[in-house]
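Enquirer: below are the sequence and a predicted model for it; my questions follow.
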Amino acid sequence: MGLLRLGFAVGSYLLFFASFLYLVGFTGNLFDEAVGLTGIAGLAALPSIDAGPAAPLGVAIIINLALIALFGIQHSVMARPGFKSWLTRFWPASIERSLYVLATVAVLVMIYVFWRPITPMVWSVDADWLRMLLWGLFFAGWAILFIATCLLNHFELFGLHQAWAGFRGTAVPETQFRTPLFYKLVRHPIYTGILLAFWATPDMSQGHLLFAIGMTVYVVIGVRYEERDLIAHLGEQYVEYRKKVGAVIPGIGKAR
């Protein structure tokens, strides 16, 4: 049974990593660009934020907002301590996080499949230097996100640490409060990376703008609930940390 649970955790992680890489291509409309690099013409047919099945404007807005809401609800609800306590009554605690990861994969796949592009442009940058700058910020956002997961404990965040401990029959060590690198500048560098990646684009369509705004709303709500849980778990240490460090932008969002 322990080996089966470990396999579930590893499989969930690998699926998430694949869906994460796809998200980079999806939000950046990179599949057309990849055709020129790889010669694989079929890449151009992959859905992205501005390429896929069309729908009337009103229908597209409703579908896309529903997908964004589904992502936010899944992330917010499944991350709450109360939900975790309920879930682990009948689901092994060692792979509770892995189930969260797998559910995230399912929601991301739904976004990729059902997203309806709204292609009229809000802005499209012509200057080469500015396009390169925006592409640099786009990839920097994804890099910040990934590095931020590694600065704490990447494998614990994605459930592998817990599953390995369960397989070995050992307890997962209590999480210690640390503020390495990015965490000295902002409390939530993962969200910083997400916002940078979603907003930095040289070609912002109306559909992309809807996606960026929706995800920004999710981040604002997510920070509020996550900080409540962190204060409950870490106490005065985190209260003082909030007074010194901004939320997702350095210097902005310090607690009073």
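Expert: Cool, got the structure.
Enquirer: make it CA atoms for all contacts and neighbour counts henceforth
Expert: Fine.
Enquirer: ok, and the closest non-adjacent residue to Leu67?
Expert: Residue nearest to Leu67 in three dimensions, not counting chain neighbours: Ile111, with 6.0 Å by Cα to Cα, 6 or more residues apart in numbering.
Enquirer: now the helices for the stretch 151-256 of the chain?
Expert: Secondary structure of the stretch 151-256 of the chain by DSSP state H, counting those that start in this stretch: the helices cover 154-157, 160-168, 189-199, 206-234, 236-244.
Enquirer: need the ones you listed in CSV with mean neighbour count and distance to Pro92, can you?
Expert: Converted to CSV, those look like this (neighbours: other Cα atoms under 10 Å; distance: least, Cα to Cα, whole Å):
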stretch, mean neighbour count, distance to Pro92
helix 154-157, 16, 16
helix 160-168, 21, 9
helix 189-199, 23, 27
helix 206-234, 17, 22
helix 236-244, 15, 29
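Enquirer: second structure for comparison follows:
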Amino acid sequence: MVLSIIILVFCLVAFAAIHSFMASLPFKRFIMRTLGSRAEILYMPVFSLIAVLTILPLVYLLYKNPGPVLYIIPSPWRWLMVGGQLLAAIVAPRAMLDAPHRFKIHSQLSAPDTPEAGPLNIRGIYLWVRDPFLLTGLVIIWLTPFMTVNLLVIYLLTTIYLYLGSMHWETRLVAQFGDKYREYQKRVHRIIPKLRGYR
């Protein structure tokens, strides 16, 4: 069992390293220099495809060797959990639609209060929570209605990776939007949705 956990952790670390490298600003600068304006069109589809391909070995290994079962949630509670996962899976893509300017490479590489950076423009789900990807990611993994030893290890490490990634992402948003984003951070929580929304 220890060997299987080590292999799973290695697969997760390899995915995280590749994912983090491709999401880094130095890599995006290289892509912009190499591809020019085509980088904006090609980056997200290629990034997403590589993310899927690099996570598949981990998913396969977990499927083949989940480890000892820790618990299985009975009905009807399991269906409520699955419903929460589906809701989170629907909300996650919405976060990209509500702030498309945050994901443009030339905007991420620009300074605050420049035309390239664009306005902060808080709308949609960002009125309620600062990092909807972190929130939905945690909901999807921790509402899994069963748990095994291997799955628990991967979920714990994934939670740490998601949170550290969120901190890094917000550092970049501060660099992009400056004091406007710092003010937004004071008024809206990173994970816990704000009941009345951002005003």
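Expert: Yes, it's here. Keep in mind the model is a prediction, meaning the values are calculated, not measured.
Enquirer: rewinding a little: quick one: what's aligned to the residue nearest to Leu67 of structure 1 in structure 2?
Expert: Taking TM-score structural alignment, Ile111 of structure 1 has Leu58 as its aligned residue in structure 2.
Enquirer: what residue in structure 2 is paired with Val59 of structure 1?
Expert: By TM-score structural alignment, Val59 of structure 1 lines up with Leu3 in structure 2.
Enquirer: so who does the counterpart of Asp131 of structure 2 in structure 1 touch?
Expert: Under the alignment by TM-score structural alignment, Asp131 of structure 2 pairs with His188 in structure 1. Neighbouring residues of His188 of structure 1 by Cα atoms under 8 Å, 6 or more residues apart in numbering: 223, 247-248.
Enquirer: swap in 10 Å and give it another go.
Expert: Contacts for His188 of structure 1 (Cα atoms under 10 Å, 6 or more residues apart in numbering) come out as 145, 148, 182, 219, 223, 226-227, 245-249.
Enquirer: as a markdown table, the residues you listed with distance to Thr27 of structure 1 would be great.
Expert: A markdown table is the format used below for the contacts of His188 of structure 1 (distance: Cα to Cα, whole Å):
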| residue | distance to Thr27 of structure 1 |
| --- | --- |
| Leu145 | 15 |
| Ala148 | 20 |
| Phe182 | 24 |
| Val219 | 17 |
| Val223 | 22 |
| Glu226 | 25 |
| Glu227 | 27 |
| Val245 | 29 |
| Gly246 | 26 |
| Ala247 | 24 |
| Val248 | 20 |
| Ile249 | 22 |
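Enquirer: and which of those is nearest to Trp91 of structure 1?
Expert: The shortest gap between Trp91 of structure 1 and any of the contacts of His188 of structure 1 belongs to Glu226, at 22.8 Å (Cα to Cα).
Enquirer: just tell me what that closest one corresponds to in structure 2.
Expert: Checking TM-score structural alignment: Glu226 of structure 1 goes with Trp169.
Enquirer: which parts of the stretch 1-150 of structure 1 are helices?
Expert: Counting by DSSP H, counting those that start in this stretch, the stretch 1-150 of structure 1 has helices at residues 2-28, 31-38, 57-78, 81-87, 96-114, 128-152.
Enquirer: highest average neighbour count across those?
Expert: A comparison of the helices of the stretch 1-150 of structure 1 by mean neighbour count, using mean count of other Cα atoms under 10 Å, puts helix 96-114 on top with a mean of 20.
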